[in-house]
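>>> Have a look; sequence and predicted model below, questions after that.
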Amino acid sequence: MPAIVGAVKVISIGASSVFNIGDVFMITPTSTAKTFSGAGSFNTGDGLRVINNQSATNTQDSDVVDQPVVDLA
């Protein structure tokens, strides 16, 4: 179903990003990334109080491929 979209201002798009307005059949990524971080790393906001007495991040990854990327073009 078509949509009516007003003004759009794009400041920045990453190298492997996808920007779409309107109908789309399929959007596929061209790259993947994995992020490891400790407890409370991605908390955002005002007045946070994070108490991590013991924090350990397990970075062992036994599987070889987490998200396969296939070029369908």
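That came through, no problem. Numbers count the residues shown, from 1 in each chain.
>>> From here on, just use CA atoms for contacts and neighbour counts.
Will do.
>>> Pick out the residue nearest the middle of the protein.
In the chain, the residue lying closest to the centroid (CA atoms, centre = their mean) is residue 33, at 8.4 Å.
>>> quick one: secondary structure of it?
At residue 33 the chain is in coil, as set by DSSP: H, G, I helix; E, B strand; the rest coil.
>>> got it, and residue 61?
Look at residue 61: counting by three-state DSSP, its state is coil.
>>> Report how many residues lie close to it.
8 (other CA atoms under 10 Å).
>>> Neighbours of residue 50, how many?
The burial count for residue 50: 10, using other CA under 10 Å.
>>> and it, what does it touch?
Taking CA atoms under 8 Å, 6 or more residues apart in numbering, we find residue 50 in contact with residue 40.
>>> Please, which helix or strand holds it?
Assigned by DSSP states H and E, residue 50 belongs to neither a helix nor a strand.
>>> need the strands for the protein, in chain order.
For the chain, applying DSSP state E gives no strands.
>>> try it against this one:
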Amino acid sequence: MPAFVGAVQVVYVSSGAVFNIGDVFQIHPVSQSKTFAGSGSFNTGENINVRNDYSATNTYDSDGIDQPIAFNV
């Protein structure tokens, strides 16, 4: 459904983001990233108590491509 949009100021749009104003059928943000984190890194909440006596993150990746995005358009 069409809409009237007033003034818009875009300060920053990251490389994997999509900025849209108006009607759209499909949006395909295309980006990829790989995150390595040790134990207890992504804990969220209140009163978290994490004890890691020994923590090692294996960052070795034998394959070159995990999920190709070449034809995801």
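Cool, the structure landed. Treat the numbers as computed from the prediction; the structure is a model and nothing was measured.
>>> Can you tell me how far the residue nearest to the centre of the first structure is from residue 23 of the first structure?
Using CA to CA, to the nearest Å, residue 33 of the first structure is found at 27 Å from residue 23 of the first structure.
>>> so what's residue 19 of the first structure up against?
Per CA under 8 Å, 6+ apart, neighbours of residue 19 of the first structure: residue 13.
>>> who's in contact with residue 71 of the second structure?
Counting by CA under 8 Å, 6+ apart, residue 71 of the second structure has no contacts.
>>> returning to what we had before: aligned partner of the residue nearest to the centre of the first structure in the second structure?
Residue pairing (TM-score structural alignment): residue 33 of the first structure is matched to residue 33 of the second structure.
>>> Can you tell me how far its match is from residue 66 of the second structure?
Counting by CA to CA, the gap from residue 33 of the second structure to residue 66 of the second structure is 10 Å.
>>> And residue 34 of the second structure, by the same measure?
Taking CA to CA as the measure, residue 34 of the second structure falls 9 Å from residue 66 of the second structure.
>>> and those two? which has more neighbours close in?
Per other CA under 10 Å, whichever of residue 34 of the second structure and residue 66 has more neighbours is residue 66, with 11 against 6.
>>> need the contact list for the more buried one.
Applying CA under 8 Å, 6+ apart, no residues contact residue 66 of the second structure.
>>> now swap in residue 40 of the second structure and tell me
If you count contacts by CA under 8 Å, 6+ apart, then residue 40 of the second structure has 50, 52 around it.
>>> What's the local residue count around residue 39 of the second structure?
13.
>>> How about residue 29 of the second structure?
Residues within reach of residue 29 of the second structure, counting by other CA under 10 Å, total 13.
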